[in-house]
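# Build me a model:
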Amino acid sequence: MRNTRDRIRHAIGFEAIGLLLFAPLASWAFGYDMHQMGLIGAVASLIATGWNYLYNLLFDKAMLRITGQVRKSVLVRVLHAILFELGLLVVFLPSLAWYLNISLLDALIMDIAVAGFYMVYALVYNWLYDIVFPVPSLKTAQPRPDGAALG
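A predicted model of the protein is given here:
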């Protein structure tokens, strides 16, 4: 399992890089000013950062309970990304429609496009994060020669 410091580094890195990519791409794709997309992205990022921490903690605990380990296959990574984005969709849809003064249907279409971007981004980011910062091996605590426990 990852420790709290690692989870915080993961969440902040994910949101910072995502926001740097999101604002200009969304402005170009949807035709809104970059400051509008930047504000939407910043608020969404704050909410998503909290969700990211909580979701990954719960997902890893569930994986550990169900499978006995936290290493993710490609299929599990895809499921992980989809479930993460579905949770955010519930929160973002009404606020997006209100802020941009658009219909819920238009907000849904925009949110699906954004979620698609973030699903791919989350898959790539998490995969690269696990390569750069590998999950520590789960080891049974073993006594060290000096009598202290390892693990």
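# From now on I want contacts and neighbour counts done on CA atoms only, so please keep to that.
Noted.
# which residues does Val135 contact?
Residues in contact with Val135, defined by CA atoms under 8 Å, 6 or more residues apart in numbering, are Met1, Arg2, Arg71.
# again, 7 Å this time
Met1, Arg2 (CA atoms under 7 Å, 6 or more residues apart in numbering).
# In which helix or strand does the residue nearest the centre of the chain reside?
Residue closest to the average C-alpha location in the chain (CA atoms, centre = their mean): Asn52, at 4.6 Å. Secondary structure assigned from DSSP states H and E places Asn52 in helix 34-67.
# To compare with the earlier structure, here is another sequence to fold:
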Amino acid sequence: MRTPLDRVRQAVMFEAIGLILSVPLAAIVFGFDLARTGVLAAIGATMATTWNYVFNLAFDHALKRRFGTTRKSLRIRFVHAISFEFGLMLAFLPVIAWWMGIGVIEALIVDIAFVLFYLVYAFVFTWCYDTVFPDRDAGSDQSS
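Down below sits the predicted model:
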């Protein structure tokens, strides 16, 4: 299992890199003001950082309990990424509508776009993170 410090490093790195990539992209795609989009992303990143820590801790405990290891197969990585994003999406939808002053349907479209971006990003980031900072409990093979 990862240490609390390692989990904090993972969550902070995930959100920082995600912000750098997503804010300009979202502002361009949706025609939103860059500053307003940046604040929205910062709110989302704060929510996501907390969710990231709690979700990954619970997910690893569930893996350890079910399989005896935190090693993630390709299938488990897909389940991890999808379930993480779905939980965050439900919490972030009303925030998007409120902060951007848009309707729920438009907010849902923005939320889905963020989810699609972060779904791919979470999969790639977590795989890279596990490669660069391997979890000793997961064994040596993180690629399967």
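# mean shift between the helix holding Asn52 of the first structure and the second structure?
For helix 34-67 of the first structure, the mean deviation from the second structure after alignment is 0.5 Å (mean CA distance after the TM-score superposition for the first structure).
# circling back: from what I can see the residue nearest to the centre of the first structure touches Ala11, true?
Yes. Judged on CA atoms under 7 Å, Asn52 of the first structure makes contact with Ala11 at a distance of 6.2 Å.
# In the second structure, what residue spans correspond to strands?
With DSSP state E as the criterion, the second structure has no strands.
# At which residues are the helices of it located?
4-30, 34-67, 74-100, 104-132 (DSSP state H).
# For Gly139 of the second structure, find the nearest of the ones you listed.
Gly139 of the second structure lies closest to helix 104-132 among the helices of the second structure, at 10.8 Å (CA to CA).
# mind listing what's buried in that closest one?
Buried residues in helix 104-132 of the second structure, counted by 16 or more other CA atoms under 10 Å: 107-108, 110-112, 114-115, 117-119, 121-123, 125-127, 130.
# tell me what that helix is packed against?
Contact partners of helix 104-132 of the second structure among helices and strands, from 3 or more CA pairs under 7 Å, 6 or more residues apart in numbering; DSSP states H and E: helix 74-100.
# tell me, the helix it packs on lands on which residues of the first structure?
Counting by TM-score structural alignment, helix 74-100 of the second structure falls onto residues 74-100 of the first structure.
# what's the mean distance for that stretch versus the second structure?
Mean for stretch 74-100 of the first structure is 0.8 Å (mean CA distance after the TM-score superposition for the first structure).
# about what we covered before: could you export the helices of the second structure to a markdown table, including columns for distance to Ala138 of the second structure?
Below are these laid out as a markdown table (distance: least, CA to CA, whole Å):
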| stretch | distance to Ala138 of the second structure |
| --- | --- |
| helix 4-30 | 14 |
| helix 34-67 | 9 |
| helix 74-100 | 13 |
| helix 104-132 | 9 |
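# post-alignment, stretch 7-16 of the second structure versus the first structure, mean distance?
Its matched residues in the first structure lie on average 0.4 Å from stretch 7-16 of the second structure after superposition (mean CA distance after the TM-score superposition for the first structure).
# ok, residues contacting that stretch?
Stretch 7-16 of the second structure has contacts (CA under 7 Å, 6+ apart) with Ala45, Thr49, Asn52, Tyr53, Phe125.
# how does it look with 8 Å?
Around stretch 7-16 of the second structure, the neighbours that count as contacts under CA under 8 Å, 6+ apart are Ala45, Ala48, Thr49, Asn52, Tyr53, Ala122, Phe125, Tyr129.
# do the same with stretch 80-95 of the first structure
Outside stretch 80-95 of the first structure, the residues that touch it by CA under 8 Å, 6+ apart are 44, 48, 51-52, 55, 59, 104, 107-108, 111, 115, 118-119, 122-123.
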